[in-house]
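**Student:** dropping a prediction and its sequence here:
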Amino acid sequence: MFTKEEAQQLRKEFWIAFAEKYPRKWLLHHTKIKDFSFKFFADSKKAQVLLDIEPRDPEKRTIYFEKIESLKTILLEEHLPEAIFEREFYLENGKLISRIWVQLDQVSINNKKSWDAIFDFFYEHMNAFELFFYEYEEYIKDLELNT
């Protein structure tokens, strides 16, 4: 077990090591769509690459999710075959969002031996997510264009 400070330091080392292995600027929050962002996540059991759709307006959240969902076959066949779609996903704080993600199990941010596997997973899957987004960006952004 780690102290809070040790765990915090280890997480810091993890993200620095990832940035050194894959030094590039990721899309993440720079989608130009409010509350529509890509994220990396790792804990003691898994790693995830996420697309969180979080507008407070449930109608906007639904529209964005349905736009991505209308492209589901393309996303699964050409980019991320193991993507999971969750129209209603509750965060730990109780906030309702929509989420699309991929997951790598049996890895731990606390185990440096699994870092390379996590880094490679992050790179490969976020890159695929970004390519998909850039290809369909105009369609996704346009709230007037129905699915």
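**Tutor:** Noted; the coordinates are in hand.
**Student:** please make it C-alpha for all contacts and neighbour counts, starting now.
**Tutor:** Fine.
**Student:** what about residue 136, helix or strand, and which?
**Tutor:** Applying DSSP states H and E as the criterion places residue 136 in helix 115-141.
**Student:** name the helices or strands packed onto that helix?
**Tutor:** Here helix 115-141 touches helix 4-21, strand 46-53, helix 58-70, strand 96-105, going by 3 or more CA pairs under 8 Å, 6 or more residues apart in numbering; DSSP states H and E.
**Student:** deepest-packed of those, please.
**Tutor:** Most buried of the helices and strands packed on helix 115-141, by mean neighbour count (mean count of other CA atoms under 10 Å): strand 46-53, with a mean of 22.
**Student:** what does it rub up against?
**Tutor:** 35-42, 61, 64-65, 97-108, 118, 122, 125-126 (CA atoms under 8 Å, 6 or more residues apart in numbering).
**Student:** repeat the analysis, applying 7 Å as the threshold.
**Tutor:** 35-42, 61, 97-108, 118, 122, 125-126 (CA atoms under 7 Å, 6 or more residues apart in numbering).
**Student:** now the helices and strands packed on helix 115-141 as TSV including distance to residue 31?
**Tutor:** TSV is the format used below for the helices and strands packed on helix 115-141 (distance: least, CA to CA, whole Å):
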stretch	distance to residue 31
helix 4-21	20
strand 46-53	11
helix 58-70	13
strand 96-105	15
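**Student:** what about versus this one:
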Amino acid sequence: MYTRDETRQIRQAFWTAFGQYMALHPSAEGEKVGWINYKTGIKHLYFKMDAGSHHASIAIEMAHPDAGIRALMYEQFLPFRTLLHGMLGEEWDWSSEHQDAFGKTSARIGTELGGVSVFNRSDWPALISFFKPRMLVLDAFWTDAQYSFELFR
């Protein structure tokens, strides 16, 4: 078992390594981008990656505190479902009401990879191989889709 400080250090080391690796890749528009803290330009709309002790996940998260606006954001994504899945080459889970471990409600579109741990350095290549292509696709997808979300700016 790791102490809280060791846990933080390991996670920080992974995300630093991932960020350095991804820094080699420009955005779909050819610009430098902060892949770990990807800026969608829409308040309460995030591309989130998480790596834990048993799995990793990546998602589009709509976390607006107003349930009605959050539902509208989610509905705005529905026409893009086929396009997104086609670009990803896989189907993601869609949830208009997702509760995280802290009880916070959001709408989420995402996928998970089981059987990996950020605390096992030998899993880091699998984690990077999971996150990298999906973040690149999300960026390419967002380059075109973002204009449909202007009303939420």
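**Tutor:** Alright, I've got the coordinates. Just so we're clear, the structure is a prediction, and the values are computed from it rather than from any experiment.
**Student:** if we can go back for a sec, where does the helix holding residue 136 of structure 1 end up in structure 2?
**Tutor:** Counting by TM-score structural alignment, helix 115-141 of structure 1 lines up with residues 124-150 of structure 2.
**Student:** which parts of that stretch are buried?
**Tutor:** Of all the residues in stretch 124-150 of structure 2, those buried under the rule 16 or more other CA atoms under 10 Å are 124, 127-128, 130-132, 134-141, 145.
**Student:** about what we covered before: out of the helices and strands packed on helix 115-141 of structure 1, flag the one nearest residue 80 of structure 1.
**Tutor:** Residue 80 of structure 1 lies closest to strand 96-105 among these, at 7.6 Å (CA to CA).
**Student:** check the mean deviation of that closest one from structure 2.
**Tutor:** For strand 96-105 of structure 1, the mean deviation from structure 2 after alignment is 1.0 Å (mean CA distance after the TM-score superposition for structure 1).
**Student:** what's the match for residue 104 of structure 2 in structure 1?
**Tutor:** Match for residue 104 of structure 2 (TM-score structural alignment): residue 95.
**Student:** same question, residue 6 of structure 2
**Tutor:** Residue 6 of structure 2 maps onto residue 6 in structure 1, by TM-score structural alignment.
**Student:** tell me which element the residue nearest the centre of structure 2 is part of?
**Tutor:** Residue closest to the mean C-alpha point of structure 2, counted by CA atoms, centre = their mean, is residue 48 at 2.8 Å. Residue 48 of structure 2 is part of strand 45-51 when elements are defined by DSSP H and E.
**Student:** that strand vs structure 1, average offset?
**Tutor:** Looks like 0.8 Å for strand 45-51 of structure 2 (mean CA distance after the TM-score superposition for structure 1).
**Student:** contacts for that strand, please.
**Tutor:** Residues contacting strand 45-51 of structure 2 (CA under 7 Å, 6+ apart): 38, 40, 56, 57, 58, 59, 60, 61, 62, 63, 117, 118.
**Student:** where in structure 1 does that strand fall?
**Tutor:** Using TM-score structural alignment, strand 45-51 of structure 2 pairs with 36-42 in structure 1.
**Student:** and the matching stretch, how far out from the chain middle?
**Tutor:** Averaged C-alpha coordinates place stretch 36-42 of structure 1 at 3 Å from its chain's average position (CA atoms, centre = their mean, to the nearest Å).
**Student:** show me what counts as buried in it.
**Tutor:** Neighbour-count burial for stretch 36-42 of structure 1 [16+ other CA under 10 Å]: 36, 37, 38, 39, 42.
**Student:** of the contacts of strand 45-51 of structure 2, closest to residue 11 of structure 2?
**Tutor:** Nearest member of those to residue 11 of structure 2, counting by CA to CA, is residue 118, at 6.7 Å.
**Student:** that closest one against residue 18, yeah?
**Tutor:** No - contact status for residue 118 of structure 2 versus residue 18: not in contact, 11.4 Å apart, counting by CA atoms under 7 Å.
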